[in-house]
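Colleague: Using only what follows, build the 3D model:
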Amino acid sequence: MSRETEFPIHPQFTERWSPRALTGEAIELPTLLSFFEAARWAPSASNVQPWRFVYGLKGTPGFEAIFASLVDFNKGWAKNASALVAVISAETWLPHGTTEPLAFATHAFDTGAAWASLALQAHHAGWVSHAMGGFDAAVLRQGLAVPAGFHLNCVVAIGKQGDKAMLAEALQAREAPSPRKPLSEIVAEGRFSF
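Modeller: Prediction:
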């Protein structure tokens, strides 16, 4: 499938997509850490940087703890990931010069920017990433010992792209870059008019 843009943009945005067919190939730790390094430099309101990442490499207890939280549908393909990453955000922040934490309204927004940076860096390095909302937050929180005050946003599978034939038949047809809504459905001038 060809991904057509309405206006010229850098190809990194249309070439990156979220495959499910993964080879299970091991990822070297410096490579994985470079993805987190890209996320570290994402924009952040008041430079709070609320994002936190907990990862597990395939074959480790960390991987198993994250994997155990996935819904069965995601377990079916994410078992072949090289690494699983829990994307977490701090719900409060400590304003400069204060001692009382305040609710941080944009914690998930900022963390989404960090996740996007991670995904683009992974793509640039020849790896793929696939974010999942299908997980049990209580299981993930317990498995990773995430304290209260931190929001569990998603789980990301990272790996090398494999042949779609390794997927269940129903998923093989979906193993292609997806289109996007036209700009007219997501952008308006002056007032909300969708």
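
Colleague: C-alpha only now, for contacts and for neighbours.
Modeller: OK.

Colleague: other SSEs contacting the top helix by length along the chain?
Modeller: Secondary structure of the chain per DSSP state H: the longest helix is helix 107-124. Helix 107-124 is packed against helix 12-15, helix 29-40, strand 51-57, strand 83-90, strand 128-132, with contacts defined by 3 or more C-alpha pairs under 8 Å, 6 or more residues apart in numbering; DSSP states H and E.

Colleague: Now tabulate these in JSON lines and tack on mean neighbour count.
Modeller: Shown next, in JSON lines, are these (neighbours: other C-alpha atoms under 10 Å):
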{"stretch": "helix 12-15", "mean neighbour count": "13"}
{"stretch": "helix 29-40", "mean neighbour count": "17"}
{"stretch": "strand 51-57", "mean neighbour count": "19"}
{"stretch": "strand 83-90", "mean neighbour count": "24"}
{"stretch": "strand 128-132", "mean neighbour count": "22"}
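
Colleague: what would those look like in TSV with distance to A122?
Modeller: Converted to TSV, the helices and strands packed on helix 107-124 look like this (distance: least, C-alpha to C-alpha, whole Å):
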stretch	distance to A122
helix 12-15	11
helix 29-40	6
strand 51-57	14
strand 83-90	12
strand 128-132	6
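
Colleague: structure for this one too, so we can compare:
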Amino acid sequence: MTTDHSIENTRIPEYDVDPLFIERWSPRSFTDKEIPKQVLHSVLEAAKWAPSASNWQPWRFIIAQTKADREKFHSFIFDSNRAWCEQAPVLILFISKKTMPDGRPNPFHQMDTGAAWASIAFQAKMLGLATHGMGGFDREKAREVLEVPDEYEINHIAAIGYQGAAEALPEQFREREKPSSRNPLSEIVFEGEFGREVEGI
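Modeller: Below is the predicted model:
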């Protein structure tokens, strides 16, 4: 007997929400189909408009869409991620400027860059693309290979492309190629102070 891991059976919202938020997930299987520049630029445009503390916009994106540039990325991505991400036609390194314009530390740079990443993920989904973020890579080597200045934090990498079939993945990833569920609101939302339940949730 097989288990149904479809979105309809795995991701059941507790309250009404746009289907975009339910249907976006992080597959590992990508085809090698190139992303048209106009489509990729639309995805990046969405990130440009992400919320930003005091409009400092600390995010920066280094994209790899040529074979030579992707191979640079492959040099610092751990083998466990390279095994599936090498097929993706575009890789993006997310970095963020750690200081405000006056030179003081910016405590919001990673949060803002996370908002930009979410914008990319959702806009990509709207345009028929899949995305998968990964933290498994050598950050110091990435800084060296891509010549990232010290004032920028290296956050994560995302693979982006058109979704492929689970059967195209190395065997160890095939069982994991399915949408994941989420914790209930009652576990993540509190009323007034940490740990206090919200009535009705």
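
Colleague: Can you give the structural similarity as a TM-score?
Modeller: After superposition, the two chains reach a TM-score of 0.94 (TM-score structural alignment, normalised by the length of the first structure), with 188 aligned residues with a C-alpha RMSD of 1.1 Å.

Colleague: ok, back up a step: could you give the residue range in the second structure aligned to the longest helix of the first structure?
Modeller: Using TM-score structural alignment, helix 107-124 of the first structure corresponds to residues 109-126 of the second structure.

Colleague: Flag every buried residue along the matching stretch.
Modeller: 109-117, 119-125 (16 or more other C-alpha atoms under 10 Å).

Colleague: now, among those residues, which is nearest to T99 of the second structure?
Modeller: H109 (7.9 Å; C-alpha to C-alpha).

Colleague: For the longest strand along the second structure, name the packing helices and strands.
Modeller: The strand that spans the most residues within the second structure, counting by DSSP state E, is strand 152-161. Using 3+ C-alpha pairs under 8 Å, 6+ apart, the elements in contact with strand 152-161 of the second structure are strand 90-97, strand 130-134.

Colleague: Now distance to P51 of the second structure too, for the ones you listed, in a markdown table please.
Modeller: Listed next are those as a markdown table, based on distance: least, C-alpha to C-alpha, whole Å:
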| stretch | distance to P51 of the second structure |
| --- | --- |
| strand 90-97 | 14 |
| strand 130-134 | 20 |
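
Colleague: between the ones you listed, which one is nearest to E34 of the second structure?
Modeller: Proximity to E34 of the second structure (C-alpha to C-alpha) singles out strand 90-97 among those, at 8.1 Å.

Colleague: so how far is A46 of the second structure from the spatially most central residue of the second structure?
Modeller: Taking C-alpha atoms, centre = their mean as the criterion, G133 is the residue nearest the geometric centre of the second structure, at 3.6 Å. Using C-alpha to C-alpha, to the nearest Å, G133 of the second structure is found at 17 Å from A46 of the second structure.

Colleague: same thing with Y152 of the second structure?
Modeller: Counting by C-alpha to C-alpha - Y152 of the second structure and A46 of the second structure are separated by 21 Å.

Colleague: rewinding a little: which residue numbers in the first structure does the longest strand of the second structure align to?
Modeller: The alignment of strand 152-161 of the second structure onto the first structure (TM-score structural alignment) covers residues 150-159.

Colleague: The matching stretch against the second structure, how far on average?
Modeller: Compared with the second structure after fitting, stretch 150-159 of the first structure deviates on average by 0.5 Å (mean C-alpha distance after the TM-score superposition for the first structure).

Colleague: which residues does I92 of the second structure contact?
Modeller: F61, I62, I63, A64, I157, A158, A159, I160 (C-alpha atoms under 8 Å, 6 or more residues apart in numbering).

Colleague: mind checking what it lines up with in the first structure?
Modeller: That one, I92 of the second structure, aligns with V85 by TM-score structural alignment.

Colleague: Same question for P51 of the second structure.
Modeller: By TM-score structural alignment, P51 of the second structure lines up with P43.

Colleague: Sticking with its match, tell me its helix or strand.
Modeller: Under the criterion DSSP states H and E, no helix or strand holds P43 of the first structure.

Colleague: Give the closest residue to the match of I92 of the second structure in space, chain neighbours not counted.
Modeller: Ranked by C-alpha to C-alpha, 6 or more residues apart in numbering and with sequence neighbours excluded, the top spatial neighbour of V85 of the first structure is Y55, at 4.2 Å.

Colleague: Cheers, nothing more for now.
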